[in-house]
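> just coords:
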């Protein structure tokens, strides 16, 4: 009987040449054994390390073997069997047995260079519902089959909704039970790595959504809920707060103050960046990590340990992998989220900007033109969440804002429910898309936005790819906007720049114009004119940043995007004047022009 703790570092099941090291944290246990296929589900005792950790080197255990821990203690009646919380592969079966996983994946020549953040165009994607499968939830291989499509669309980053193990076959992913595990319906750890390598080969970064604000609630009895029998106040045990801080609307909140739990959460985040080569992390609902009730400016209920956990992870990333991006979904318009940790901030590189979202959505969904507020649109364009324009991530839709579980609809049905394919909807929809792609910040769309998907998004229902054939012009407009945003024609560098000047706001006629630039000059200066009213102009006079010819690079009223669009609008204008330079432009109803020199 082995009673000697392992001297090897690390947590979970760690293969080595002569077997596997097992280590688990169970501070209230008095006996811990490992049981698995390698010993016909017998018992091999682990040794106490004297600090709540238990470990042993087991020479007969090897990659592929299934295992569980058997735990005894004074707070347990008899014994309990638990899945390893650090396990990287958990069977999607009732017993939830873990498997020993060796990190032997051959990354080959994967030396991917993350695109500059100011050139990112992000596509938010849910694995199970993204592509069509006749028999089961879609998986990593079915996404690989669409990577060329995403590259040709102009996307250079894919934000994947959570892939950590969850209860059942279908989920949005925000009910994780095994934070180191790959959901088995999606594939194996190596399948996910293969997907990432293929995306990198096609020039696309992978940003993974992770959930640290709660776990479960399903499947926690298999692993993290009361594993060694200890709990207080009827709550969930050593991994969680056991007082008023422990409850969220989604599941129990981890105890950010326990060093062992902090390391557990940090190790999970680090694994995705290091072992899986993901290029960034999106942290779900950080406001519920830093405040018990998900509030801003509520010091009585703040969680300082949650804030310091986020700062610790971000500092680690900045120190060791500064080219990788961390993104917060905080939604409280709090610039401290994206301040550097040395300044007292949480240290995120970017955060979702709900202020931009609601101002633009309000403008395009108002029924009457007179109710569209151009001053609010201008404020959204100029809104800032930090010193860098990339400190905000902007969108006109995301998984939450169209999810059936939230009783929400995609933007076309928000504009006019039941008439999502109408001229009015398509015009205002492209108006919003063009504003998105020409505003400072990192633009993101959700799967299907590029071909006018409507209704609600349900993770059980495959994306309707027939919409791509029905609305090829909408798809072409998104592709053209993404190319301009990334300066593919070398004439719109200003769209990657830091600066915006909203120089014309006509709240009477519902027209707004703004100047984007990085360093200024021909090929850099960009002028965007957006008409939020159902009327056209043959010559609307506007100030321009400089004299000379300004060429229209994009016109959302082009018949190329839909045969019932009027093709109204200038192809160019000339800025004239010795002092203040002006030019006249034709523009169609509910339309956007993008011009540069």
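Okay, I see it. What you see is a predicted model, and the numbers here were worked out from it, not measured in a lab.
> alpha carbons only for contacts and neighbour counts from here, please
OK.
> those helices in the protein, which residues are they?
Listed in chain order, the helices found in the chain under DSSP state H are 127-130, 140-144, 147-153, 189-201, 259-274, 287-290, 304-320, 354-365, 374-382, 411-415, 423-437, 466-470, 472-485.
> can you give me how far the longest one is from the chain middle?
Here helix 304-320 shows a centroid-to-chain-centroid distance of 18 Å under the convention C-alpha atoms, centre = their mean, to the nearest Å.
> For it, name the packing helices and strands.
Judged by 3 or more C-alpha pairs under 8 Å, 6 or more residues apart in numbering; DSSP states H and E, helix 304-320 is in contact with helix 259-274, helix 287-290.
> Identify whichever of the ones you listed lies nearest to residue 217.
helix 287-290 (15.6 Å; C-alpha to C-alpha).
> Summarise which helices and strands that closest one is packed against.
helix 304-320.
> Redo the helices of the chain as a markdown table? Include mean neighbour count.
What follows is those, written out as a markdown table (neighbours: other C-alpha atoms under 10 Å):
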| stretch | mean neighbour count |
| --- | --- |
| helix 127-130 | 25 |
| helix 140-144 | 18 |
| helix 147-153 | 16 |
| helix 189-201 | 20 |
| helix 259-274 | 17 |
| helix 287-290 | 25 |
| helix 304-320 | 19 |
| helix 354-365 | 21 |
| helix 374-382 | 19 |
| helix 411-415 | 24 |
| helix 423-437 | 23 |
| helix 466-470 | 13 |
| helix 472-485 | 22 |
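> before we go on, here's another structure to hold up against the first:
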């Protein structure tokens, strides 16, 4: 099976022993391709000027794994922005690779339908001690046994330094060399598909990282200096020259899906994309994926959008997504966090007053904030209506890389709940999230309540490194516990090797108490989901919620073929009142506590009702 995504830029073999190389450099007058490495015909080759700021060169003879770079106007030498491999880092030359040479073993794979999704988000560098694509393969069987059906890789595109989260990538087509070769990533995908696991990739199209981005030297049209973002000038998605910029990222999406046979993408921070044109960049990207690889197999697109904007989550008459499959639902996480930890700092203040109601609304209807005023935002209205949408349009979680790693000390929710003596509350809400119809997502190590933190880490040098460290610590200065400089100084340095090392999972602890008990609970809940709920999810609809003053939450969701899914939970530290009806129609699927006359504190029941 030959899997090669043809692009209007970058370098790829032509099939006759040569290679075609193209670069968009509208600000350059002269571009010279510089070849290095092994083999004949090394040296410098002037590229031919084409219309529209393009430079092109056909090399009649070249070798795969030859290194090449571009000399711009006799000055700076830069890698290929569409490099498929940059084994010497973001400032080094790119490497010519032949994607069609890989021997795929998953030709029969057509993916899995979205209603079967149980996602496991992981960071390649911290998932295993080795931190490589190859090492991750050895842990896939454990995820299958857990009940996971999809892994979601945090960004793997090449970024500066030896380690980082990946959201500051600068070469979006090149898998991070520290994780392995492009073929190592392909082997991971094959191994996952062999086990029935989908592979999703987190991609970043709203900014480039601060180190290793050379585009301003020859293609400043990639950016819109009129629009500022937290990362600098916005990506130019709607101004002069934006057609090439849009194509660059749309081809990137198609490249990962086609050339690496991925099952979908999670698109980072859609709310941070500035595009006043029509169609919006995201809509065009989704259309290209649906009209391309999405015609032949299941390909899923998930959005992150802090605005609670439901406009891209609708379904057609057949129940298929019109645009995105789903969107991360932070409302679920935030309400859980307040109940499980007692914290109400920052944006958690929005959920402090009525956490159970907001949690129930998010489970039943998608967003908790659907055009409601946000105290954290000074009363500004947040969100759009979502109760008309399928539950499958939302990805719910108890923790994510963001919500753990953006804490000063990277504590996980199980650690915080134990410190607050609220582990029973966390177990109850875990059952609610994993057995609600929306797609659940776990963050690596969550299933055994990993004691290791997940900290913010990077590997910058010089002034940039110091600026990141100082900025990270200053960011927490508005919190009371970090008022004193000595307290801020205790926050781990993102650039320290030890910060990265502390964030690696300890797989040995999953067999020890209490971690093994959490693992058993997660496995049991996901088994019940697959057996009793998943078969009826494809036709599921938004739920109807009731909540009484005692903290008793009831939700009923219509499922396929006339089935109904019922939740009854006592989300409070006291039992339900005597005499309350605590029977559920249908057959009980899960019960956290023994049958009694009253609902126990933090108790959960699910039942399915057949037509």
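Sure, I can see it. Because the structure is predicted, anything quoted here is derived from the model rather than measured.
> ok so, going back, now the helices and strands packed on helix 304-320 of structure 1 as TSV including distance to residue 351 of structure 1?
Shown next, in TSV, are these (distance: least, C-alpha to C-alpha, whole Å):
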stretch	distance to residue 351 of structure 1
helix 259-274	17
helix 287-290	11
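> Figure out which of the ones you listed is closest to residue 529 of structure 1.
Nearest of these (C-alpha to C-alpha): helix 287-290, 35.7 Å.
> which residues does residue 398 of structure 1 contact?
Contact analysis of residue 398 of structure 1 by C-alpha atoms under 8 Å, 6 or more residues apart in numbering lists 124, 445-446.
> Please tell me which one of these counts the most neighbours.
residue 445 (25 neighbours; other C-alpha atoms under 10 Å).
> Skip the chain neighbours and tell me the closest residue to the equivalent of that one over in structure 2.
Under the alignment (TM-score structural alignment), residue 445 of structure 1 pairs with residue 442 in structure 2. Spatial nearest neighbour of residue 442 of structure 2, chain neighbours left out: residue 120 (4.8 Å); criterion: C-alpha to C-alpha, 6 or more residues apart in numbering.
> With residue 204 of structure 2 instead?
residue 268 (5.2 Å).
> Let's check: the centremost residue of structure 2 is which one?
With distances taken as C-alpha atoms, centre = their mean, residue 202 lies nearest the centre of structure 2, 4.3 Å away.
> what does it align to in structure 1?
Match for residue 202 of structure 2 (TM-score structural alignment): residue 209.
> Is its match in contact with residue 282, as I believe?
Yes - counting by C-alpha atoms under 8 Å, residue 209 of structure 1 does reach residue 282; the two are 4.5 Å apart.
> Strands along the stretch 101-250 of structure 2, start to end?
For the stretch 101-250 of structure 2, the strands defined by DSSP state E, counting those that start in this stretch occupy 119-122, 150-153, 157-159, 169-175, 198-203, 223-229, 232-235.
> Pick the most buried one from these.
strand 157-159 (a mean of 29; mean count of other C-alpha atoms under 10 Å).
> What residues in structure 1 pair up with that strand?
Going by TM-score structural alignment, strand 157-159 of structure 2 sits over residues 164-166 in structure 1.
> how big's the offset between that stretch and structure 2?
Superposing on structure 2 and averaging over aligned pairs (mean C-alpha distance after the TM-score superposition for structure 1), stretch 164-166 of structure 1 comes out at 0.2 Å.
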